[in-house]
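Student: I would like the atomic coordinates for the input below:
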Amino acid sequence: MILSDRDINKRIAQTDIVITSPDNDHHGNVNASSMDLRLGKYFKVYRHSHHAILDPADPEGFANLTDLITIDQPGQPFIVQPGEFILGVTLEKIKIADDLVARVEGRSSLGRLGIIIHSTAGFVDAGFEGTITLEITNINRMPVALYPGMRVCQLAFETMSSPADVPYHMKKTSKYQGQELPQESMINNDPELVRHHRHLKTNHVQTKQIDLPQSISTTRQC
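Tutor: Predicted coordinates for the structure are as follows:
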């Protein structure tokens, strides 16, 4: 069951939903059946010229995949180029109770500019705490400016049939609990891939790493 604005505010008052932000200016962002979240100032851009492929079974290859870009100057946008995929983060940090889940949805106003806010990771597990990493893609043929502090996505909350026995904050394999910056994929820590990598090392099997010329520029303008 999706929570209405009345129930969202009620669960906030009961601290089952906790929303915090640096400026504490998020209280008016509750809609009829969702809550708006704003874009943070941190972005991560993939180093395309350093890696030819992304191999989930290669933890060494997952190191230094991205550059962190911080937009500190008020009013300065981050320009998302056509076809570009970047990681952003919400300004707000959320914490949800063990009997609630949340779904991240993009805003239609940004969708009409060709901005996709999340690729597949729109589900927030019961008991999660942290900022939400946004998988942002520009499918427009024109660059699009995104401003830190602008409303960028919305959360819809749903009640579960009962509280989780092992909520996200208690799960041993939770990888993103407490995240604050945009967090790259940690799929290489999945147990099945860890076992696969261990098997390759034990049997001295090497995966071929293809490196592109270092002369290719990785600089960009925000």
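Student: C-alpha from now on. contacts and neighbour counts both.
Tutor: OK.
Student: Helices of the chain, start to end?
Tutor: All helices of the chain, identified by DSSP state H, fall at 5-13, 108-111, 191-202.
Student: deepest of these, which one?
Tutor: Of all those, helix 5-13 carries the top mean neighbour count, a mean of 15, counting by mean count of other CA atoms under 10 Å.
Student: got a list of contacts for that one?
Tutor: For helix 5-13, contacts defined as CA atoms under 8 Å, 6 or more residues apart in numbering pick out Ile17, Val18, Ile19, Val30, Asn31, Ala32, Ser33, Ser34, Phe157.
Student: hmm, which of the residues you listed are the buried ones?
Tutor: Ile17, Val18, Ile19, Val30, Ser33, Ser34, Phe157 (16 or more other CA atoms under 10 Å).
Student: want to put them side by side, so please do this one too:
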Amino acid sequence: MFLDELAVRSLINEGGLCWGGELRRDSLLLTLGNRLQPMAYRPPAVVDVTDQDQIDAMYGETMVGWHSFILRRGALALFHANHPVALPNGVGGLIGGLSHMARLGLTVHLDTSIVDAGFHGVLTIEMFNAGPSDVILRPGMPVAKVILYHVGGDASAGPYHHVFYGNEDHLGSKYAPEFFSAPVVEGQSD
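Tutor: Sure, this is the predicted structure:
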């Protein structure tokens, strides 16, 4: 069940939900923070996702304290949200883009809209420009919202800890170290 505005405000007031940003009715309003990671100017043509060095080669230099950024047509960039969030156990979230941004051709969170119950940290916002024009983005701009919901059963049993999720030190994918102990080498079997 999705939480309405009254339930969200109650969670904040009671200290169950830590959120320093604005609410947009019943949702947490996500704005762009001061950390941005563009994709590399000349990324590799092919990347083996079992090799973290190859994944890292897809990214440009992380920008901290940026003032404006041009998201080019057909480009992807990663942004930290302006405010960290701490969800209580038993409450998860769904990230959705603002329709105003979608009508410009900007997508938010290509395929990772779920925020796990008990998440504590800074959300990374993936923005892709599918529109006909380059778009200038600035810190503090509202771009998405998080709708909260109750999680039932054993999913809400304990605290949520994950080495990569919500970490303020990186924005890019850490797929390889999470799922592979070493890069897969063709011709070798595990």
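Student: Would you pull the TM-score for this pair?
Tutor: Overlay of the two chains. TM-score (TM-score structural alignment, normalised by the length of the second structure): 0.87; 187 aligned residues with a CA RMSD of 2.3 Å.
Student: before we move on, back to that, which one of the helices of the first structure lies closest to Tyr42 of the first structure?
Tutor: Ranking the helices of the first structure by proximity to Tyr42 of the first structure (CA to CA) places helix 108-111 first, at 18.7 Å.
Student: Where does that closest one end up in the second structure?
Tutor: Mapped onto the second structure using TM-score structural alignment, helix 108-111 of the first structure covers residues 99-102.
Student: repeat for stretch 128-140 of the first structure
Tutor: Using TM-score structural alignment, stretch 128-140 of the first structure corresponds to residues 119-131 of the second structure.
Student: That stretch: end-to-end distance?
Tutor: 32 Å (CA to CA, to the nearest Å).
Student: can you list contacts of that stretch?
Tutor: 32, 71-81, 83-88, 92, 104-110, 135, 160-161, 165-168, 171.
Student: so which pair among the contacts of helix 5-13 of the first structure is furthest apart in space?
Tutor: Greatest spatial distance in the contacts of helix 5-13 of the first structure: Val18 and Ala32, 18.1 Å, computed using CA to CA.
Student: the strands in the second structure, which residues?
Tutor: In the second structure, the strands defined using DSSP state E lie at 18-19, 23-24, 27-38, 63-64, 69-71, 76-81, 85-86, 91-97, 106-108, 114-115, 120-121, 124-129, 135-137, 142-150.
Student: Would you convert those strands into a markdown table that also reports distance to Ala176 of the second structure?
Tutor: Below are the strands of the second structure laid out as a markdown table (distance: least, CA to CA, whole Å):
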| stretch | distance to Ala176 of the second structure |
| --- | --- |
| strand 18-19 | 31 |
| strand 23-24 | 35 |
| strand 27-38 | 19 |
| strand 63-64 | 23 |
| strand 69-71 | 27 |
| strand 76-81 | 18 |
| strand 85-86 | 26 |
| strand 91-97 | 24 |
| strand 106-108 | 23 |
| strand 114-115 | 20 |
| strand 120-121 | 21 |
| strand 124-129 | 18 |
| strand 135-137 | 30 |
| strand 142-150 | 27 |
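Student: right, and those - which one's nearest Leu3 of the second structure?
Tutor: strand 142-150 (5.4 Å).
Student: could you say what helices and strands the closest one packs with?
Tutor: Contact partners of strand 142-150 of the second structure among helices and strands, from 3 or more CA pairs under 8 Å, 6 or more residues apart in numbering; DSSP states H and E: strand 27-38, strand 91-97.
Student: contacting residues around the counterpart of His150 of the second structure in the first structure?
Tutor: Matched by TM-score structural alignment, His150 of the second structure corresponds to Thr159 in the first structure. Counting by CA under 8 Å, 6+ apart, Thr159 of the first structure touches Met1, Ile2, Leu3, Asp99, Leu100, Val101.
Student: For the residues you listed, give me JSON lines that also has neighbour count.
Tutor: What follows is the contacts of Thr159 of the first structure, written out as JSON lines (neighbours: other CA atoms under 10 Å):
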{"residue": "Met1", "neighbour count": "9"}
{"residue": "Ile2", "neighbour count": "17"}
{"residue": "Leu3", "neighbour count": "19"}
{"residue": "Asp99", "neighbour count": "18"}
{"residue": "Leu100", "neighbour count": "26"}
{"residue": "Val101", "neighbour count": "20"}
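Student: Which single one of the residues you listed is nearest to Leu65 of the first structure?
Tutor: Taking the contacts of Thr159 of the first structure together and measuring to Leu65 of the first structure by CA to CA, the closest member is Val101, at 30.1 Å.
Student: The closest one and Ala156 of the first structure, how far apart?
Tutor: In terms of CA to CA, Val101 of the first structure sits 8 Å off from Ala156 of the first structure.
Student: quick one, what contacts the residue nearest to Pro139 of the second structure when sequence neighbours are not counted?
Tutor: Sequence neighbours aside, Leu32 is the residue nearest to Pro139 of the second structure in space, at 4.9 Å (criterion: CA to CA, 6 or more residues apart in numbering). Shown in contact with Leu32 of the second structure (CA under 8 Å, 6+ apart): Phe79, His80, Ala81, Asn82, Ile125, Arg138, Pro139, Gly140, Met141, Pro142, Val143.
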